[in-house]
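Engineer: mind folding the following:
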Amino acid sequence: MVPVFVMVLLMWAQEIVDLVPGVDLDQYGIRPREGEGLPGVLAAPFLHGGFDHLIANTGAFLVLGLLIAVTTRRYPAVTIGVALLGGLATWLVAGENTVHIGASGLVYGYAAFLVAWGVLTRRVLSVVVATVVVLMYGSIALGVLPVQPGVSWQGHLFGALTGVLMAFVLRGRQERGQGGTDRR
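Structural biologist: Okay, here's the model as predicted:
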């Protein structure tokens, strides 16, 4: 559970640093198909376009991240997989002359992972968690469509897709005895 809180603390610390006059860390987000924008794959989840953006992501990030940490013990693997793969896909596909920032790619990845994990494992707790996620966060599914200017629908889409991918990968590792045990 500690890594979830540490990530949120780092997000908030970064946003506070961004208040310093002349500091603009948001420029270091994902800049598609630019070599200088590739490190943004790692930085983007910590960067937000202001406190409104950060607040909008923090609640869902905490809830979904803690659900993964507590019910599956796979938080680090899911976070690294979604951030790297989803970020790389965004870097490859998103429009030029844009900068993609925010933790919402992880939020979408976490939600998709939890739903897919429930379907794949069919364990009671995982199915209950998946159902709660669908009921609480199902409306975010529209965020994968290019309907709102200035919102990284690519980050949302690839976050969700890599969340599902991570569920398949980690489920396969569990079946082969390499992934630890799922909490019941």
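
Engineer: every contact and neighbour count from this point should use C-alpha atoms.
Structural biologist: Fine.

Engineer: helix or strand for the spatially most central residue of the chain, which one?
Structural biologist: The chain has residue 106 as the residue nearest its centroid, 0.4 Å off, counting by Cα atoms, centre = their mean. In this structure, residue 106 sits in helix 104-121 according to DSSP states H and E.

Engineer: give me the residues contacting that helix.
Structural biologist: With contact meaning Cα atoms under 8 Å, 6 or more residues apart in numbering, helix 104-121 is reached by 45, 57, 60-61, 64-65, 68, 78-79, 82-83, 86-87, 125-131, 133-134, 137, 140, 155-168, 171.

Engineer: and the helix or strand following it with helix 104-121, angle?
Structural biologist: The C-terminal neighbour of helix 104-121 among helices and strands, as given by DSSP H and E, is helix 124-137. On the basis of axes from the mean of the first three to the mean of the last three Cα atoms, to 10 degrees, helix 124-137 is oriented at 140 degrees to helix 104-121.

Engineer: one more to put side by side:
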Amino acid sequence: MDQPGYGVNGPQQNRGPQLVCAWHHDRPTGVTCQRCGRPVCGQCQTQAAVGVHCPACMREGQAQQRAVRTPLGGTAANSNPMLVTWTLIGINVGVYALMWLLQLVNINATYWLGLAPVVAFDEPWRIVTSGFAHSMSNPAHLLLNMYTLWIFGRMLEGGLGRARFLILYFASMLGGSIGVILLSPAYTLTVGASGAIFGLFGAVLAIALWGPRQHRSNLTTIVVLIGINVVFGFIVPGISWQGHLGGLITGTAVMAVILFLRKRAVRNGRRG
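Structural biologist: As a prediction, this is how the structure comes out:
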């Protein structure tokens, strides 16, 4: 009786054609994608609940996943939820440091960065730069504004998402500058982030008035806080109530539009 042979002298098994990775054609593999059946090598495999997925199916699945939305319509951040807030604080502090260095060589940066109605149309960059410059004679001006920005950044950026929060901030800053141009004395220079800060005040007010129901319990506190700050701007000299008013109105309006668009998207069955 003949004995079975092994090794090179034994009978060859018919294993069929050798599979190769669909993305690396020089790499043989015995593994296929659980979803589409394409062969994938070890480098291209992504472990799934059952089997593995190929790169194409992974991209398709990620594209189909809906972004997690907050009650205010923002996209939930996967990393630092206050990235924009800290960036804005860093810019304001950096501008202040630059102004301080220029002051050491007898250059008063306030005259180049501040906004006065008389120069607003000839030097329009001041509409933006004035929102990042602060009083060199009063460091508390910067500290108070940045502390308030930090507080409102914690309240708003996570709920709105980075893009909407940034739009709200810059729109409020521009609104504050417009208030200065329209209402301030022609030759009075104005600096500070207060217009944008008051825009965040207005945004919180709009959320309490027209936002999700859980925010309405804070309405009285918000109104009192805004009232105190508005009156403070009128009775204390050297404070631009014009910029505060412009920022407050703009921030309230922008937030109202964001809430309206959010509600309409929800009614239409979208997640925007």
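
Engineer: picking that back up, just tell me what the residue nearest to the centre of structure 1 corresponds to in structure 2.
Structural biologist: Aligning on TM-score structural alignment places residue 106 of structure 1 opposite residue 196 in structure 2.

Engineer: ok, its match to residue 149 of structure 2 distance?
Structural biologist: 9 Å (Cα to Cα, to the nearest Å).

Engineer: again, but for residue 253 of structure 2
Structural biologist: 19 Å.

Engineer: what about the nearest residue to residue 266 of structure 2 once chain neighbours are set aside, how many residues nearby?
Structural biologist: Closest residue to residue 266 of structure 2 apart from its sequence neighbours, by Cα to Cα, 6 or more residues apart in numbering: residue 272 at 7.6 Å. Residues lying near residue 272 of structure 2 (other Cα atoms under 10 Å) number 16.

Engineer: the lengthiest helix in structure 2 packs against which elements?
Structural biologist: Longest helix of structure 2, by residue count under DSSP state H: helix 241-267. Packed against helix 241-267 of structure 2 by the contact rule (3 or more Cα pairs under 8 Å, 6 or more residues apart in numbering; DSSP states H and E) you find helix 162-183, helix 194-210, helix 219-235.

Engineer: how far apart are the helix holding residue 106 of structure 1 and its match in structure 2?
Structural biologist: In the superposition against structure 2, helix 104-121 of structure 1 averages 1.1 Å from its aligned positions (mean Cα distance after the TM-score superposition for structure 1).

Engineer: can you tell me what part of structure 2 stretch 11-18 of structure 1 aligns to?
Structural biologist: Against structure 2, stretch 11-18 of structure 1 falls on residues 92-99 (TM-score structural alignment).

Engineer: which parts of that stretch are buried?
Structural biologist: 92, 93, 95, 96, 99 (16 or more other Cα atoms under 10 Å).

Engineer: among those, which are in helices?
Structural biologist: Using DSSP H, those in helices are 92, 93, 95, 96, 99.

Engineer: before we move on, the earlier item: distance of the match of residue 106 of structure 1 relative to residue 178 of structure 2?
Structural biologist: From residue 196 of structure 2 to residue 178 of structure 2 the distance is 12 Å (Cα to Cα).

Engineer: between the two, which contacts overlap?
Structural biologist: Both residue 196 of structure 2 and residue 178 lack any common contact, where contact means Cα under 8 Å, 6+ apart.

Engineer: now for residue 139 of structure 1: what does it line up with in structure 2?
Structural biologist: Using TM-score structural alignment, residue 139 of structure 1 pairs with residue 228 in structure 2.
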